[in-house]
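Colleague: Got a predicted model here, sequence first, then my questions.
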Amino acid sequence: MVVKPDWLRVKAPQWQRVGNVKELLRDLGLNTVCEEASCPNIGECFNEGTATFLMMGPACTRACPYCDIDFEKKPLPLDPTEPDRLAEAVVRMQLNHVVITSVNRDDLADGGASQFVAVIQRIRDRAARTTIEVLIPDLCGNWEALDRILAAGPDVLNHNTETVPRLYRRVRPQGSYQRSLDLLQRVHETTPWIYSKSGIMVGLGETVAEVEAVMQDLRRVGCDILTIGQYLQPSSKHLGVQTFVHPEQFAAWRTLGESMGFLQVVSSPLTRSSYHAEQVRSLMAQYPRQRPSQQLS
């Protein structure tokens, strides 16, 4: 058994603030990946009044053995009121930056792209100054569905690579490493004004060289933002941790990623794909990009 080191200890949250956010989410009938995926940063994020909203769930159509989201329940039909309720939460929480993700919905022809489009539009209507990040599944390679999400105009398009190619069959059996790279490359090539982002977990048996090869692949397809975090086993039913990576190695990856040309690298044991995601607002100010409608004729 691999013993969890001291650097992975999380400060106890202020439960009054956590309770307030949970009450708001329950009032609006919303799910968060913070709760569904047992994120270790839930206390910190909820205390700051932030959350990563989980749409179209909580049941997922894939059974990734590292993930704590339920895959045994039957997925429900899409709820047409969900985008409005999510936009209401953004307004009530006065969010400057919102992250919206979803379970995999391989049962839907467009993988749920229409729900992403609807929620982006509702937030734009009600909270125009809020920057929007969507963390999307691979849509089974349906690039027309991806194009519809991109046309809705999120500020950041995030799709996680999750692990190194050698471990895909064990860690992400229904995914495809190349398909994930193709998705990110399409974002870069068709909508270069949208910031592209990806994340990987470590501690599942990968080597340092394999992680750095993934970093190179992500830069090759034009990925702008990278997150690297330690995998933590949600329960005894999930994949076990092979290694607890030392913080010095995370710092080395951050330095390497910055030298490769990533605009932002968030790399630490407790990093998750949406952890401190609001920092992208300062990145957007430092590296502004013009959408076609903003360009001069």
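Modeller: Nice, I can see it.

Colleague: For the rest of this, base every contact and every neighbour count on C-alpha atoms.
Modeller: OK.

Colleague: which SS state does residue 104 fall under?
Modeller: Classification of residue 104 using DSSP: H, G, I helix; E, B strand; the rest coil returns coil.

Colleague: likewise residue 200?
Modeller: Residue 200 is classified as strand under three-state DSSP.

Colleague: Would you enumerate the residues in contact with the closest residue to it other than its chain neighbours?
Modeller: The shortest distance from residue 200 to any non-neighbouring residue, by C-alpha to C-alpha, 6 or more residues apart in numbering, is to residue 162 (4.0 Å). Neighbouring residues of residue 162 by C-alpha atoms under 8 Å, 6 or more residues apart in numbering: 199-201.

Colleague: got another, please set it beside the one above:
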Amino acid sequence: MTPTTRKPDWLRAKLPSGPAYKATRQLVESNKLHTVCQSAQCPNIGECWSRGTATVMILGNICTRSCNFCAIQVGRPTEYDLGEPARVADAVAKMGLRHCVITSVARDDLKDGGASVWAATIRATKYKNPQCAIEVLVPDFKGHLDQVDIVLDAKPDIFNHNVETVERLQRPVRVQARYDRSRSVLRHAKSRGFTTKTGIMLGLGETQEEIAQCIRDIASDKTDILTIGQYLQPTPQHWKIARWAPPEEFAHWKKFGLELGIGVIESGPLVRSSYHADEQSQKYTGVEHLNTQNTLAAH
């Protein structure tokens, strides 16, 4: 479906409102946390924050990568905040969370790509919140598996790294990233026994066969969880939307991936990496989300 200036009805998201939304915003602000919900202009901020969930982003809010699909600010980051791991752990404790998702900007300016801060954040959060399952959404660390190991040694419950799009579109869309590199990071985590997760977007200009091959690749890497969502162009300067994929197409790819052996697939126009992450992970973590107030997605 060719895009128009008007989004289709199925892409209309819930507007931010309600006491839970306000409480989540106040908690994020009081702990001086960055969220991908805000930085990446996530369309689900109204729904998620109204559920008492948010996606926290560590290592600052300035990225060293210039991916053409992403709304996060690009530039030269400042030094990272040494107090951030403790503040993330404190926010998780205040919300009484059972599932926490943590992400970061890419920090290619740091010697270890920020892996040590990742590990410190995971450990601090685990120590203060032993009941909480921790999901991490990491950059590719330029393929340095020793840096990936620093994160894995902190023992997150779910290891997520997004391939984002099909192989042909990697260089123009992700610029500094590589398809094979992302797959190698996921395979490495799987080889160490971790539950792995990845995500792709539709509407970037991919063909149906390219989507099918990408999902086959994800399945062949023994990835456990897959998210599939619609690409939304953040600004006129970003990568142009090629089409609006209809809901029935997302249903088709979910069925396709499940038949290939992928354990859990969340597929829909508004799906993002952290969307309903607590529900996706139950099969692997054994942690039930006791109510809608028990997830912090740090993405």
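Modeller: Cool, the structure landed. These numbers come from a predicted model, not from an experiment.

Colleague: After superposition, what is the TM-score?
Modeller: TM-score of the superposed chains, computed with TM-score structural alignment, normalised by the length of structure 1, equals 0.93; 284 aligned residues with a C-alpha RMSD of 1.4 Å.

Colleague: coming back round to it: can you redo the contacts of residue 162 of structure 1 as CSV with distance to residue 238 of structure 1 and neighbour count?
Modeller: As requested, the contacts of residue 162 of structure 1 are exported to CSV (distance: C-alpha to C-alpha, whole Å; neighbours: other C-alpha atoms under 10 Å):
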residue, distance to residue 238 of structure 1, neighbour count
199, 20, 24
200, 17, 22
201, 14, 23
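
Colleague: out of these, which ones does structure 2 keep as well?
Modeller: Of the contacts of residue 162 of structure 1, the ones still in contact in structure 2 (both residues aligned by TM-score structural alignment, their matches' C-alpha atoms under 8 Å) are 199-201.

Colleague: Which of the residues you listed sits closest to residue 24 of structure 1?
Modeller: residue 199 (28.6 Å; C-alpha to C-alpha).

Colleague: Give me the aligned partner of residue 47 of structure 1 over in structure 2.
Modeller: Aligned by TM-score structural alignment, residue 47 of structure 1 pairs with residue 50 of structure 2.

Colleague: Quick one: residues contacting its match.
Modeller: Applying C-alpha under 8 Å, 6+ apart, the residues near residue 50 of structure 2 are 16-22, 24.

Colleague: go again using 7 Å as the cut-off
Modeller: 17-18, 20-21 (C-alpha atoms under 7 Å, 6 or more residues apart in numbering).

Colleague: Compare these with structure 1 and list the ones that remain.
Modeller: Of those, the ones still in contact in structure 1 (both residues aligned by TM-score structural alignment, their matches' C-alpha atoms under 7 Å) are 17, 20-21.

Colleague: Buried subset of those as a ChimeraX selection?
Modeller: Typed into ChimeraX, the line below selects the buried ones among those, using 16 or more other C-alpha atoms under 10 Å:
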select :20,21
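
Colleague: Closest one of the kept ones among the contacts of residue 50 of structure 2 to residue 116 of structure 2?
Modeller: Of those, the one sitting nearest to residue 116 of structure 2 (C-alpha to C-alpha) turns out to be residue 21, at 31.8 Å.

Colleague: What lines up with that closest one in structure 1?
Modeller: Under the alignment (TM-score structural alignment), residue 21 of structure 2 maps onto residue 18.

Colleague: is it true that that match lies in a helix?
Modeller: Yes. The assignment for residue 18 of structure 1 by three-state DSSP puts it in a helix.

Colleague: which residues touch the aligned residue in structure 1 for residue 30 of structure 2?
Modeller: Aligning on TM-score structural alignment places residue 30 of structure 2 opposite residue 27 in structure 1. If a contact means C-alpha under 7 Å, 6+ apart, then residue 27 of structure 1 has no contacts.
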